[in-house]
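**Q** Predicted model and sequence below, questions to follow.
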Amino acid sequence: MKTIFITGASRGFGRLWTEALLQRGDQVIATARNLTDLEGLKKQYKDRFLPLQLDVTDRIATIETVNKALKYFGKIDVLINNAGYGLFGTVEETTEDQARAQMETNFFGLLWVTQAILPVMRAQKSGHIIQISSFLGLTTLPMLGLYNASKFAVEGLSETLASEVAHQNIKITLIEPNGYATDWAGASAVQTENGITDYQPVRDAFTTAGEDASTWGKPIATVQPVLELIDNPEPPLRLLFGKVAYDAVERSLTCRLKEIHHWKDVSIKAHGH
């Protein structure tokens, strides 16, 4: 039995994984902005389930919430940083408030929870931090510029962290899903104002691509992979979820390497000696 701390647990992946972990006998601390949707699980699983209200963008509240969880269960084996949302729209049309809010939740919120959990895991000399990133932390799609940027930031932060905590027996994994049929692109999403007509062809192409149901993964299919990841004593740093993610990232990295090799002579010349 493991003790898992998961953010964004009221809907989507978070809700699905929380239920699966409880069903198999784990202890779960589940945080969400609104706990109403978790009341049924509390009645069913009682002392093995601790729902806590949390806005991950509030750093002080995040530290206090982690302390409550530690006091209740005495340990935290696994952190799943799942809170986040999608911001849809072109880069130019994104407002300052929208851009800052996207980074506050997807990047800074993840950072605050990670920082709050790390002292616990260092004291234990063990732990596994699972960051829910995206395949759009490794490649990009138009109409998701700020979302892409937030996940690229999560990737850089987490890869760095992995090198800093490995000697403490703390593992880091980035889960990188493609799009799934959750409400990530629905009720949880934010849209920019589509006021610039020059971008209409980009918007139309993006909408058309999204209408292909085969590109959207089935959320239930992620449950067993997540459980296997949590149980693996040597988890990977990165784990793509979905065939679209796999194909897109493989294609992107292949093109990137080709371009790097093509410009090798210029790169070496720029060193100066």
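**A** Looks like it arrived, so ask away.

**Q** Please make it C-alpha for all contacts and neighbour counts, starting now.
**A** Noted.

**Q** same for the lengthiest strand in the chain, what does it pack against?
**A** When the chain is parsed with DSSP state E, its longest strand is strand 170-177. Counting contacts by 3 or more C-alpha pairs under 8 Å, 6 or more residues apart in numbering; DSSP states H and E, strand 170-177 is packed against strand 127-132, helix 145-165, strand 238-241.

**Q** Determine the set of other helices and strands touching the first one.
**A** The contact analysis (3+ C-alpha pairs under 8 Å, 6+ apart) places strand 127-132 against strand 78-81, helix 110-124, strand 170-177.

**Q** how about those in a markdown table, adding distance to K42?
**A** Listed next are these as a markdown table, based on distance: least, C-alpha to C-alpha, whole Å:
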| stretch | distance to K42 |
| --- | --- |
| strand 78-81 | 19 |
| helix 110-124 | 23 |
| strand 170-177 | 27 |
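
**Q** Do a quick rundown of the helices in the stretch 151-273 of the chain.
**A** 200-210, 223-231, 243-262, 264-269 (DSSP state H, counting those that start in this stretch).

**Q** Those helices: which one's closest to K68?
**A** helix 223-231 (22.7 Å; C-alpha to C-alpha).

**Q** got a list of what G84 touches?
**A** By C-alpha atoms under 8 Å, 6 or more residues apart in numbering, the contact list for G84 reads 8, 105-106.

**Q** Select from those the one having the most neighbours.
**A** N106 (27 neighbours; other C-alpha atoms under 10 Å).

**Q** ok, and what's touching stretch 136-150?
**A** 86-91, 99, 102-103, 106-107, 151-155, 176, 178, 202-203, 206, 248-249, 252.

**Q** List only buried entries from those.
**A** Buried by 16 or more other C-alpha atoms under 10 Å: 86-90, 99, 102-103, 106-107, 151-155, 176, 178, 203, 248-249, out of the contacts of stretch 136-150.

**Q** next, the one to line up against it:
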Amino acid sequence: MKPKIIFITAASRGFGRIWTEAALEAGHRVVATARNVDSLAELVDKYGDAVYPLQLDVTDRSAAFSAVAEGHRHFGALDVVINVAGFSLYGTIEETTEYEARAQLETNLFGTLWVTQAALPFMRQQQAGHIIQVSSVGGVVSFPTLGLYNASKWGLEAFSEALAMEVKDFGIKVTLVEPGVYETSDDENAPVQENIIPAYDPLRAVIRQKFSAKKGDPGATTALILNMISEPEPPLRLFLGNFPYPLVTSKYQERLATWAQWKKASDAAQGK
């Protein structure tokens, strides 16, 4: 297998760190980015020139373009981009402040968009590439107390699906990775929930208990991610773990049943 040049965001912790190390162990070369580049020092000590650490806050569009260009310049190519950077904002819709909502979208949605836009010219020029977007089961269905997180991931799903159709003739592939619930580190820069309404506490407790019972081992995802890096025809969407599939299929059955129930009324609204 020919080694790939991989650009990974949020390489300092969670999935980003685990997948960076797995890629390096497999012989790939990695442009590893993080808000705090010092957190990548151990990777440099262990893997040497195979890893190129860069500081990046993905919410800064110009910085995203500069980092991608610098990574391409350093290694001379850009085969795979893995957009990991993001965090989960907890809070009901009523509780969410303007700052919290904007911070969620700036990182999860716009941050991923900026890195994707920065990578596309290089991939178009070489007529090849693979963009892997870390979405979530929460990008396909919604959960109470995670509405703005869901909004950010649904937006990511939407633009990435459109992107896949736009770039397929350039040899560029797009994959939306949709993890279930995993034991990954919380984002240290996630906003602290400012507005807590006690009336929602019982609902919060139910959701917390439901998710805590479903957490998977993030280390178990590495084989599948490495396979995606080398897969010539990767899927557009890919679940991680056994939590998403039964939940999503059940939700889609509910949606189809509702649309079917209201089909006659919907058709009548067409007019002529």
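**A** Received the coordinates, thanks. Note that this is a predicted model, so its numbers are computed, not measured.

**Q** Would you give the TM-score for this superposition?
**A** Overlay of the two chains. TM-score (TM-score structural alignment, normalised by the length of structure 2): 0.96; 270 aligned residues with a C-alpha RMSD of 1.2 Å.

**Q** just to revisit the earlier point, now for the helices and strands packed on strand 170-177 of structure 1, which one comes closest to Q224 of structure 1?
**A** strand 238-241 (11.7 Å).

**Q** Just checking the distance from the closest one to the centre of its chain.
**A** 11 Å (C-alpha atoms, centre = their mean, to the nearest Å).

**Q** Quick check, central residue of structure 2?
**A** V134 (2.0 Å; C-alpha atoms, centre = their mean).

**Q** Could you find the counterpart of that residue in structure 1?
**A** Under the alignment by TM-score structural alignment, V134 of structure 2 pairs with I132 in structure 1.

**Q** Isn't that match up against S158?
**A** No: contact criterion C-alpha atoms under 8 Å: I132 of structure 1 and S158 do not qualify, at 10.5 Å.

**Q** Now do the shared contacts for the two.
**A** L174.

**Q** Which stretches in the stretch 1-150 of structure 1 count as strands?
**A** 3-6, 27-32, 49-53, 78-81, 87-88, 127-132 (DSSP state E, counting those that start in this stretch).

**Q** Show me what the fifth one is packed up against.
**A** Pointing back at strand 87-88 of structure 1 there. Against strand 87-88 of structure 1 (3+ C-alpha pairs under 8 Å, 6+ apart) you get helix 145-165, strand 190-191.

**Q** if we go to 10 Å?
**A** Applying 3 or more C-alpha pairs under 10 Å, 6 or more residues apart in numbering; DSSP states H and E, we find strand 87-88 of structure 1 packed against helix 96-103, helix 145-165, strand 190-191.

**Q** average gap between the shortest one and structure 2?
**A** To tie it back to what came earlier, the one meant is strand 190-191 of structure 1. By mean C-alpha distance after the TM-score superposition for structure 1, the fitted strand 190-191 of structure 1 averages 4.0 Å away from its aligned residues in structure 2.

**Q** Who are the packing partners of that strand?
**A** Using 3+ C-alpha pairs under 10 Å, 6+ apart: strand 190-191 of structure 1 touches strand 87-88, helix 96-103.

**Q** how distant is it from the center of its chain?
**A** For strand 190-191 of structure 1, the distance to the chain centre is 18 Å (C-alpha atoms, centre = their mean).

**Q** contacts for that strand?
**A** With contacts defined as C-alpha atoms under 10 Å, 6 or more residues apart in numbering, strand 190-191 of structure 1 is touched by 85-90, 93-94, 98, 102, 143-144, 184-185.

**Q** With distance to I29 of structure 1 as extra columns, can I get the helices and strands packed on strand 170-177 of structure 1 in TSV?
**A** Output for these, formatted as TSV (distance: least, C-alpha to C-alpha, whole Å):
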stretch	distance to I29 of structure 1
strand 127-132	14
helix 145-165	22
strand 238-241	23
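
**Q** Comparing those, which comes out most buried?
**A** strand 127-132 (a mean of 24; mean count of other C-alpha atoms under 10 Å).

**Q** got the angle between that strand and helix 223-231?
**A** Here strand 127-132 of structure 1 runs at an angle of 150 degrees relative to helix 223-231 (axes from the mean of the first three to the mean of the last three C-alpha atoms, to 10 degrees).

**Q** Return the mean post-superposition distance for strand 127-132 of structure 1 against structure 2.
**A** Relative to structure 2, strand 127-132 of structure 1 is 0.3 Å off (mean C-alpha distance after the TM-score superposition for structure 1).

**Q** and L79 of structure 1, which of the helices of the stretch 151-273 of structure 1 is closest to it?
**A** Per C-alpha to C-alpha, nearest to L79 of structure 1 of the helices of the stretch 151-273 of structure 1: helix 223-231, 9.9 Å.

**Q** how distant is that closest one from the center of its chain?
**A** On C-alpha atoms, centre = their mean, the centre of helix 223-231 of structure 1 falls 15 Å from that of its chain.

**Q** With structure 2 overlaid, how far apart is that helix on average?
**A** Mean for helix 223-231 of structure 1 is 0.6 Å (mean C-alpha distance after the TM-score superposition for structure 1).

**Q** Format the strands of the stretch 1-150 of structure 1 as a markdown table; extra columns: distance to V190 of structure 1.
**A** Listed next are those as a markdown table, based on distance: least, C-alpha to C-alpha, whole Å:
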| stretch | distance to V190 of structure 1 |
| --- | --- |
| strand 3-6 | 23 |
| strand 27-32 | 18 |
| strand 49-53 | 22 |
| strand 78-81 | 20 |
| strand 87-88 | 5 |
| strand 127-132 | 19 |
